[in-house]
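In: Give the three-dimensional model of this entry:
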Amino acid sequence: MALILARLYAVAALNTLFTSLNSPGQLKGWQANGGDPCGESWQGITCSGAGVTAIKLSNLGLSGNLAYNMNNLGSLVELDMSQNSLGGGNQIEYNLPTIKLERLNLAGNQFGGNIPYSIFSMSNLKYLNLNHNQLQGNMTDVFSNLYSLSTLDLSFNSLTGDLPQSFTGLSSLKQLYLQNNQFTGYINVLANLPLNDLNVANNRFTGWIPSQLKKINSLQTDGNSWSTGPAPPPPPYTAPPPPNRGPDQNGSSNSGGKSGISGGAIAGIIISLLVVGAVVAFFMIKRRKRKSARAAHFEQHQPFTSFASNEVKDVPYMKPIEEPTTIDIESLASPASVSLKPPSKIASHKSFDDDDFLNKPVAKKSNTIPIKATVYSVADLQMATDSFNFDNLVGEGTFGRVYRAQFNDGKVLAIKKLDSTVMPFQSSDDFAELISNISKLHHPNLNELVGYCMEHGQHLLVYDFHRNGSLHDLLHLSDEYSKPLSWNSRVKIALGSARALEYLHEICSPSIVHKNFKSSNILLDSEFNPHLSDAGLASFIPDAEFQAAEQSAGYTAPEVDMTGQYTLKSDVYSFGVVMLELLTGRRPFDSSRPRSEQSLVRWATPQLHDIDALDRMVDPALKGLYPAKSLSRFADVLALCVQPEPEFRPPMSEVVQALVRLVQRANMTKRMLDGDTSRRADDQDQDFI
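Out: The predicted model follows:
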């Protein structure tokens, strides 16, 4: 049965590939539906038994793209689509076959973007050729698992940045071609590789060419900015190499006459240094213990510094879309990045002399933090919420309660009253730093900060109010009179939410881990555009404390439960869980269901690649009004996101691109993307077919 399913999946992948290549007539035997690629001898296909082991379609004038389900070709050993016109500037399909692939050749095409992350999983890969494409950007660290790779050719692209550290693990690499890119930095990571051929010409490398590489027979390094002076000296306290002068007439090594130092003298110097060092270390340790005790007392009386320093750079303000009527599937560009800095050290971490510590006053932080948000008084917010009346309570989450606020000018906003037990601010400066940072986050799919209040010890945040509430409520708490979300709206919500995470992960600098991505934090406006809430708040709280405070059963990645550490990849996992909610209509964890179905991820993931089972998993509220192909592609994306191993989950930029391609392939019209809920669901889904 397994062999039959594998064969069906392989045929489906080749059918999709034929369509993605614009159904070229020059591919003899190929079909858009069904067929037998092995028994009917499709052009360029090699089989072993019932498995497709090679696809060789080089130099045939092909256009279009690779198939989205190439990973279904589980027996594929070689894929050669070189010297065509594939890609059209789009990124290489991330869902490449990984299990047995040994040779991947996509050279001489028009692929853009970066190197696909799925290459990380190709542990059997021996040959990778992506030359003469339009690849760009810094290389992601995808090479650490490619121990069998012997040839790597990335030449004639527009790749930038330093060479990734994972290059040092390419223990079988013999040929490396990086010429005609825009790489920068040093090439020291290549020093100990077993290279026979190396070409790094016409880049922007600097520094010195390691001496090990100069021994390579075929070495090309022209067109870089190499340092011409002597190589840097060895690190301090490292003895220089002995002079190579050969033995003297007595058979002993010549030390250079009177200027030399005997071995006994060197030993004496070393012993003396060790003794002096030990004495100095003893007194330093004693002194540090005294200062630590004082510093601990001092720290208890100083304010806690939040997740960003005072010197936060201003960024251009990007006005939120007031009437977001369409999703721009053509543009993947994100707004200007926000510059956040790591935690600044509080005063007690600084080293003081004892006299300085005892006699000099400690300067307090000056509150010069730039904040671009409206300041509200407690009285204003009390009046707008009827003294935070229970009737105006619209939600309660990890960080506190949220109230609906109606102001005199008719404006309706949402007030988040922060829970002091979760976010304990030691001073107004701490809260001001937090406000400064989250006020700089601007993206159409973020719930942006409007204002704040910090009077009388209160810490309140003011956000836009979205009338359709949260995705969680719409999926799980709607009554029988509520109209369910159409399939189009679900795809739209997934794509917008993915773009919000992509902004936090890959546009903000440094990256922001949301830590609390879940359907209750995805707010929907009147046109069902998603707005991710709580961005930047969890960064203020250490991982261990946040894990103890949050209650997101079913959303947390396995590694967070094991290590307590949140990462970009744990956010990707949580995003996959939300996609599962959109697909099935089920809660991430539901104790009312049979034990085997309580955990949504555990129940759903084994069925995501079974077409019949997938059809049974779909939210009954859709009443069958969804396109099978779109559903399958949606399931493929989320399956990658909820993989148990974090290194196998794609970055959010690849998730965004996959969902964009899903929308493009489904031929959604702009009318569909407007989210026009007045149309009948069955009429809407005609646009997918």
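In: Every contact and neighbour count from this point should use C-alpha atoms.
Out: Fine.
In: What residues of stretch 461-480 count as buried?
Out: Applying a neighbour-count criterion of 16 or more other Cα atoms under 10 Å, the buried positions in stretch 461-480 are 461-466, 468-472, 474-475.
In: want to put them side by side, so please do this one too:
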Amino acid sequence: MGLNGFLGSQLSSFLSLQQLDVSFNNIGGEIPSALPPNTIFLNLAINNFSNSIPYSLHSLKSLKLLNVSHNFLSGPIGNMFTDMQSLEKLDLSFNFFSGDLPNGFSSFTNLHELYLQDNRFTGSVNFLAQLPLSVLNLENNNFSGSIPEQFESIQEFRYSGNQFQTGLMPPKPPLNEGVHPLSTPNENISGPFTTSNPFNYSSLQLRNHKRRILRSWAVAVVAVVLIALFVATATIVNIYREQIVHICRQQKSNFNTDKISNDSLLSLPVTVPTVPALNLDQWPIGSPSTSTNRRSSIHHKKPEGWSKRKVTCRKPRNQPTAKIYSASELSIATNNFSQERLLGAGPNGCVYRAEFSDGQVVAVKRIDMLPLAVHEEDDFLDLVWNMSRLQHQNITSLLGYCVDQGQYSLVYEYASGRSLADALFSSSDTCKALSWKARVKISLGVAHALEYLHCLCIPPIAHGSIKATNILLGNQYTPQLTDCGIATLRPLIEPKPEASELRNHINCYAAPESSVPRSDEVKSDVYSFGVILLEILTGKRAFDISRRKHEQFLVNWASSRLHDFSLLEDIVDPSIRDTIPPEVLSRFADIILLCIQPQPEFRMGMTEIVGKFVHLVQKMGHDASDSDLNMSDLSFKSTVAYFE
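Out: The predicted structure follows:
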């Protein structure tokens, strides 16, 4: 049907779905970890899927046919094919898979057809000799070694284009060139397919599909050229306008030197040249509203050293979809930001409880901004636009914002619960210690939120400030991640004179490479998430100056103990130590280790982490009577299909 976009993260709710065919489309992104749990026939061929096969695939115990051919899947295949005895036909052809085949392939006791051609696989294929194969295609890979004698009995066996030892077997006669040799669905499976063999694709179909892709690329190239022209025009106009503004201010300053100081307020109307709005970003959620217009005049303090500021290229800006609040509205609602309304404070500013006359209660984060230039204020509004479009049950919703009278505030939905830091570290008798199952639920919810930011948002969004105080706990311990993306504003936030202890509290979650320019911020989020998991497991803060010197930084102290099970048990929070099965504890420690690797390239992506948590919860089992885990809670069962 030529569909674009992405597959959502809620497919696991289709409990009765047995056949899913989305082949011959332009669907992109990753294959979601949450797939219909009772699927028998799954066809994702000829799309634009990237990354790799999700680890959670092994949970599809009923799967008989799987086709992911003709995509952009890459990297080594993990050992996710264990215990999939029902699989009869598997097609991984025409991708960019690499590395050796996983040992899990040897568990395919009912596999009859296997297509691996046109990838970059390496290593031996000896362990495939015991499979009951009637079709095997290994062409155009980097397989090596000898060809097992058992392959002689395979009816259709093709192996050219590899590095096998020569002279072992004569090549098989070529297959029908007009049909791509993909597997055929089981005859006993009936469904809404228009052909008797939906896995067979003719060369004409493939050519038509490639033609559509080429047309899409041509349109994209034309769009990029037009965008470049608009950006260049906007840049020239912006530079000219900034120069005019600077000259006008200098003239006004010289004219009123006896009346105006450098710290006084300027109110200079600046007419912003209109640039056609171009939607450059693709998002998995609704399009931005066009009802909110940017003000034609900007009122702000005169920045120190204005003439030395670097003027960046103006790009077309998207208008925020959140509600606009005035400074007076927020001042009244927070009782003039009084101390009794203060909910918390951090390096970016303070959060206050706001109560409006209509009874609405919200949380207002007042950000301590430096005086901003026009293009810097645009950066702030871009952040607001991005945050206002985040829609996930484990992410705090942004309701509105304020850019008025030098005040920059963000208005969030109000969370009446405490933060994860309060729940883990508070010494108050009213704070009940979190059970092990509640801690796993919180970990899984935060993992879902990060998977949404990293994998479902295009381009990916890095949170940048993951810490226990930014994870709020709602009813039944449902976690909500807050302050998403605010870390990008750090260069614009007024620096505070921080003591070394405060800096340690801020940096104890940061990845080792976070101080390096242009480092992978998504991978840095994974490291910070690993620190959170370590806090959840040990009940200790990421940094605590009251501990002995070598124990103050939790990661440095605990990393070596995660490898040794006898030492691992000693670092677990005593309140939950006796409630964790040994195998589950070992798996949880493995997830932490995969997150806090010093080198970012060795850290696991969030989709794989979610898959490992799903497998961990399977090992735990579930108890619907446990008050800490309400199985009807959507955030906990969204991708854990076996809870249904």
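In: Next, the TM-score between them, please.
Out: Comparison of the two superposed chains (TM-score structural alignment, normalised by the length of the second structure) gives a TM-score of 0.53, and 426 aligned residues with a Cα RMSD of 5.7 Å.
In: Show me which of the buried residues of stretch 461-480 of the first structure is closest to Thr151 of the first structure.
Out: Nearest to Thr151 of the first structure among those: Leu471, at 47.8 Å, using Cα to Cα.
In: Need the counterpart of Ile576 of the second structure in the first structure.
Out: Using TM-score structural alignment to pair residues, one finds that Ile576 of the second structure aligns to Leu622 in the first structure.
In: What number of residues are in the vicinity of its match?
Out: Applying the criterion other Cα atoms under 10 Å, we find 17 residues in the vicinity of Leu622 of the first structure.
In: Then Ser409 of the second structure?
Out: Summarising burial for Ser409 of the second structure: neighbours were counted as other Cα under 10 Å, giving 24.
In: The match of Ile576 of the second structure reaches Ser489, doesn't it?
Out: No - applying Cα atoms under 8 Å as the test, Leu622 of the first structure and Ser489 come out as separate, 11.3 Å apart.
In: Next, format the buried residues of stretch 461-480 of the first structure as JSON lines and append distance to Glu102 of the first structure and secondary structure.
Out: Conversion of those to JSON lines gives the following (distance: Cα to Cα, whole Å; DSSP: H, G, I helix; E, B strand; the rest coil):
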{"residue": "Leu461", "distance to Glu102 of the first structure": "54", "secondary structure": "strand"}
{"residue": "Val462", "distance to Glu102 of the first structure": "55", "secondary structure": "strand"}
{"residue": "Tyr463", "distance to Glu102 of the first structure": "52", "secondary structure": "strand"}
{"residue": "Asp464", "distance to Glu102 of the first structure": "52", "secondary structure": "strand"}
{"residue": "Phe465", "distance to Glu102 of the first structure": "53", "secondary structure": "coil"}
{"residue": "His466", "distance to Glu102 of the first structure": "51", "secondary structure": "coil"}
{"residue": "Asn468", "distance to Glu102 of the first structure": "50", "secondary structure": "coil"}
{"residue": "Gly469", "distance to Glu102 of the first structure": "49", "secondary structure": "coil"}
{"residue": "Ser470", "distance to Glu102 of the first structure": "46", "secondary structure": "strand"}
{"residue": "Leu471", "distance to Glu102 of the first structure": "43", "secondary structure": "helix"}
{"residue": "His472", "distance to Glu102 of the first structure": "44", "secondary structure": "helix"}
{"residue": "Leu474", "distance to Glu102 of the first structure": "47", "secondary structure": "helix"}
{"residue": "Leu475", "distance to Glu102 of the first structure": "44", "secondary structure": "helix"}
